[in-house]
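[1] quick check, what structure comes out for this input:
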Amino acid sequence: MAISVSQIESLREKLEVMPQVEDPDRKVSKMEAVRMMASSIRDLQSRGYSIEKIAEILGDSGLDIAPTTLKSYLTKVKGSLGKSNYRTNSKPRGQSNGASRGEVKKASEKPASAVSTKPANTKNIPTGVTPVASSSFKPKDDTDEI
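    From the prediction side, this is the model:
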């Protein structure tokens, strides 16, 4: 059964307005648990607690996790915070800082400052490269030596 584009749009809108399910008893992975507690764990670290001690506290409370795993998860959580898909600025995509809302630059267009302004006559300008006649290159024969 095929579905129309208008039906898909209607369904998408319906899905977007649905509230988040509140289920405090749902099971989460250790990684998700560390993600949810990351700020509290970092706070304990800033107060002098070692990763080993924090892992012990978590284990006593029901989250058995090795100190090395905890450290790894904290590193991943810290890295994922900076790489989230959430856009922190309100600038629309496809516009540079100088573009107004109504104008979008094409990918092939270069800003005026990036356009090269070479002089028309470059024959007498020294380039630092010694010209070599194209017929002067002679490749050597291959040898068996490596």
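[2] hey, let's count contacts and neighbours off CA atoms from now on
    Will do.
[3] and residue 69, what element?
    Per DSSP states H and E: residue 69 is located in helix 67-82.
[4] show me what counts as buried in that helix.
    67, 70-71, 73-74, 77 (16 or more other Cα atoms under 10 Å).
[5] report the buried residues of the helix or strand that residue 15 is a member of.
    According to DSSP H and E, residue 15 maps onto helix 5-16. For helix 5-16, the neighbour count (16+ other Cα under 10 Å) marks no residue as buried.
[6] now the element after that helix, going C-ward?
    Next along from helix 5-16, by DSSP H and E: helix 30-46.
[7] starting from that following helix, tell me the next helix or strand along the chain.
    helix 51-60.
[8] what angle separates that following helix from helix 67-82?
    Put simply, helix 51-60 runs at 100 degrees to helix 67-82, going by axes from the mean of the first three to the mean of the last three Cα atoms, to 10 degrees.
[9] now do helix 51-60: which elements does it pack against?
    Other elements packing on helix 51-60 under the criterion 3 or more Cα pairs under 8 Å, 6 or more residues apart in numbering; DSSP states H and E are helix 30-46, helix 67-82.
[10] would you turn those helices into a markdown table with distance to residue 59?
    Output for the helices and strands packed on helix 51-60, formatted as a markdown table (distance: least, Cα to Cα, whole Å):
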| stretch | distance to residue 59 |
| --- | --- |
| helix 30-46 | 11 |
| helix 67-82 | 10 |
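[11] between those, which one is nearest to residue 60?
    When those are compared by Cα to Cα, helix 67-82 sits nearest residue 60, at 13.3 Å.
[12] now the second one, please; I'll put the structures next to each other:
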Amino acid sequence: MVDRISHLPSLAALAVAGVFAGIGLWVDGEHPGWPFGVLLVFGAVLAAATVRPVGLWTVVPSPPVLCAALVVGGAALGGKSLRELVIASAPLVVRAFPAMVVAVAAGVVVAVVRVGGQWWQSRSSSTRRADAGD
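    The predicted structure is shown next:
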């Protein structure tokens, strides 16, 4: 089933994860909580499930980068100086750390399942039973 939907380019999968993370940050406002965490994890899982196999190395570690980019981007839109930007965004990134860890772990699980499933299906015929065709 996953092989049928796993044709998204890496940048498109990152955009999908970014949209879900952005919605979660928008819903939570300035204090990332459980809605942000749930949407960040869902976006990471969806991106890891739909990306091409070669793009797993790009998508799986992306939640911390997406989170930091969204927090800093949101603070930058407020017209703050660089110092104010760092001071305003650091606590938000720290508060979102547990969600980022869970999102990366969920992406790793999806990647292991996908790569392991491909490995299992591509085993050589010498490891199969001789009477399997009968």
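[13] and the TM-score between them?
    The TM-score (TM-score structural alignment, normalised by the length of the second structure) is 0.32; 73 aligned residues with a Cα RMSD of 4.8 Å.
[14] quick revisit: give the other helices and strands that the helix holding residue 69 of the first structure contacts.
    Right, helix 67-82 of the first structure is packed against helix 30-46, helix 51-60 by 3+ Cα pairs under 8 Å, 6+ apart.
[15] returning to what we had before: and the buried residues of helix 67-82 of the first structure as JSON lines, adding distance to residue 36 of the first structure?
    Shown next, in JSON lines, are those (distance: Cα to Cα, whole Å):
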{"residue": "67", "distance to residue 36 of the first structure": "17"}
{"residue": "70", "distance to residue 36 of the first structure": "13"}
{"residue": "71", "distance to residue 36 of the first structure": "15"}
{"residue": "73", "distance to residue 36 of the first structure": "11"}
{"residue": "74", "distance to residue 36 of the first structure": "11"}
{"residue": "77", "distance to residue 36 of the first structure": "9"}
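[16] closest one to residue 43 of the first structure out of these, please.
    Closest to residue 43 of the first structure out of the buried residues of helix 67-82 of the first structure is residue 74 (12.3 Å), distances taken as Cα to Cα.
[17] any idea which element residue 120 of the second structure lies in?
    For residue 120 of the second structure, the host element (DSSP H and E) is helix 97-121.
[18] any idea how far that helix is from the chain center?
    9 Å (Cα atoms, centre = their mean, to the nearest Å).
[19] buried residues in it, which are they?
    97, 99-108, 110-111, 114.
[20] what's the answer for stretch 13-26 of the second structure, then?
    In stretch 13-26 of the second structure, counting by 16+ other Cα under 10 Å, buried: 13-14, 16-22, 24-26.
[21] which one of those sits closest to residue 50 of the second structure?
    Using Cα to Cα, these come closest to residue 50 of the second structure at residue 13, 7.0 Å.
[22] before we move on, which element is that closest one in?
    Using DSSP H and E, residue 13 of the second structure falls in helix 10-28.
[23] ok, and what's touching that helix?
    Residues from elsewhere that reach helix 10-28 of the second structure, judged by Cα atoms under 8 Å, 6 or more residues apart in numbering: 32, 35-40, 42-44, 46-48, 50-52, 55-56, 58-59, 62-63, 66-67, 70.
[24] now whichever helix or strand comes after it: how far from the chain's centre is it?
    Sequence order places helix 34-50 as the next helix or strand after helix 10-28 of the second structure, per DSSP H and E. Its chain's C-alpha centre and that of helix 34-50 of the second structure lie 6 Å apart, by Cα atoms, centre = their mean.
[25] buried ones in helix 34-50 of the second structure?
    Buried-residue list, helix 34-50 of the second structure, by 16+ other Cα under 10 Å: 35-50.
[26] could you identify the helix or strand that succeeds it?
    Using DSSP H and E, the first helix or strand after helix 34-50 of the second structure is helix 56-59.
[27] which elements pack onto that following helix?
    Helix 56-59 of the second structure sits against helix 10-28, helix 34-50, with contacts defined as 3+ Cα pairs under 8 Å, 6+ apart.
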